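> Here you go, sequence then predicted model.
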Amino acid sequence: MEISGLISAILIGAVIGILGRLVVPGRQRIGVLWTVVVGIVAALIGTAIASGLGVADTDGVDWGEWLIQIALAALGVTALSRVKVRR
C-alpha cells in the first residue's frame, strides 16, 4: 500500500467512524482515536462484505457499501463503548 492509500484509508475511516458514532444514540465513552480505529476497521470489513454482495462497484456513489460500513462502525462504537463502561 502506498502512502496515499494509507492516508486515504485513515481519512475515510475517520469519516466512517464519525458517521457510525452519530448513528448511535446517547453518549459514547470512547475517544476520537478509538472512533477512527473503529471506522478504519469497519471500512475495510464493509468493503469486503460489499464486494461479496456485489454492491461495491457501481456507477456513481456506492451507497450500499457506505451503508454497510456505517452500520459496522455503529456496531463497533457501541460494542467498544459498552466494554469501556464495564471497566
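Structure received. Keep in mind that this is a model prediction, so the values were computed, not measured.
> going forward, measure contacts and count neighbours with C-alpha atoms only.
Noted.
> Spatially central, which residue of the protein would that be?
For the chain, the residue sitting closest to the mean C-alpha position, by Cα atoms, centre = their mean, is residue 39 at 3.1 Å.
> Would you check that that residue makes contact with residue 15?
Yes: taking contacts as Cα atoms under 8 Å, residue 39 lies within contact range of residue 15: 7.2 Å.
> all helices in this protein, in order from the N-terminus.
Here the chain has its helices, by DSSP state H, at 3-23, 32-53, 63-86.
> List the contacts of the last one.
Judged by Cα atoms under 8 Å, 6 or more residues apart in numbering, the contacts made with helix 63-86 from elsewhere in the structure are 16-17, 19-21, 23-24, 28-30, 35, 38-39, 41-43, 45-47, 49-50, 55-56.
> before we go on, here's another structure to hold up against the first:
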Amino acid sequence: MSFVLWLILGAIAGWAAGKIMRGGGFGLIGNIVVGIIGGVIGGWVFGLLGLEAGGFIGSLVTAIVGAVILLYVGSLIKK
C-alpha cells in the first residue's frame, strides 16, 4: 500500500473507532495516528488468533479493531 493510502486508512479507522468508543473523532491528525497504531495492534492481535485479512477492506477492519482496543485500553488507564 502506498503512503497516501496508509494515511487515508488510518484516518478512516481512527474516525470509526472514535465513533464506536465515545461518539466522536479526534481531528484529522489524531484519527490518522490512532488508526495507524490501531492497524499495528490489530495486525498483532489477528496474528495471535490466526486470522488474516487482505485488501483494503481487510486492512480497514484490522485497523478499526486495533484502534478500538487502543482506545479501550487508553480509557482504562485514564480511570
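In hand now; what should we look at? Remember, predicted model here, so these are calculated numbers, not experimental data.
> Mind checking the TM-score on these two?
Here the superposed chains carry a TM-score of 0.62, computed using TM-score structural alignment, normalised by the length of structure 2; 74 aligned residues with a Cα RMSD of 3.2 Å.
> Filter the contacts of helix 63-86 of structure 1 down to the buried ones.
Taking 16 or more other Cα atoms under 10 Å as the criterion, what is buried in those is 16-17, 19-21, 23, 28, 30, 35, 38-39, 41-43, 45-47, 49-50, 56.
> okay, now the alignment partner in structure 1 of residue 12 of structure 2: neighbour count?
Residue 12 of structure 2 maps onto residue 15 of structure 1 when the alignment is built from TM-score structural alignment. The tally of other residues near residue 15 of structure 1 (other Cα atoms under 10 Å) stands at 18.
> Roughly how far does residue 15 of structure 1 sit from residue 5 of structure 1?
Computed with Cα to Cα, to the nearest Å, the distance linking residue 15 of structure 1 and residue 5 of structure 1 is 15 Å.
> Near the counterpart of residue 28 of structure 2 in structure 1, how many other residues are there?
In structure 1, the residue paired with residue 28 of structure 2 according to TM-score structural alignment is residue 32. Using other Cα under 10 Å, residue 32 of structure 1 is surrounded by 12 other residues.
> now residue 69 of structure 1, nearest residue through space, not along the chain?
Nearest non-adjacent residue to residue 69 of structure 1, counting by Cα to Cα, 6 or more residues apart in numbering: residue 46, 4.5 Å away.
> any idea how far the one you found is from residue 79 of structure 1?
Between residue 46 of structure 1 and residue 79 of structure 1 the computed distance is 17 Å (Cα to Cα).
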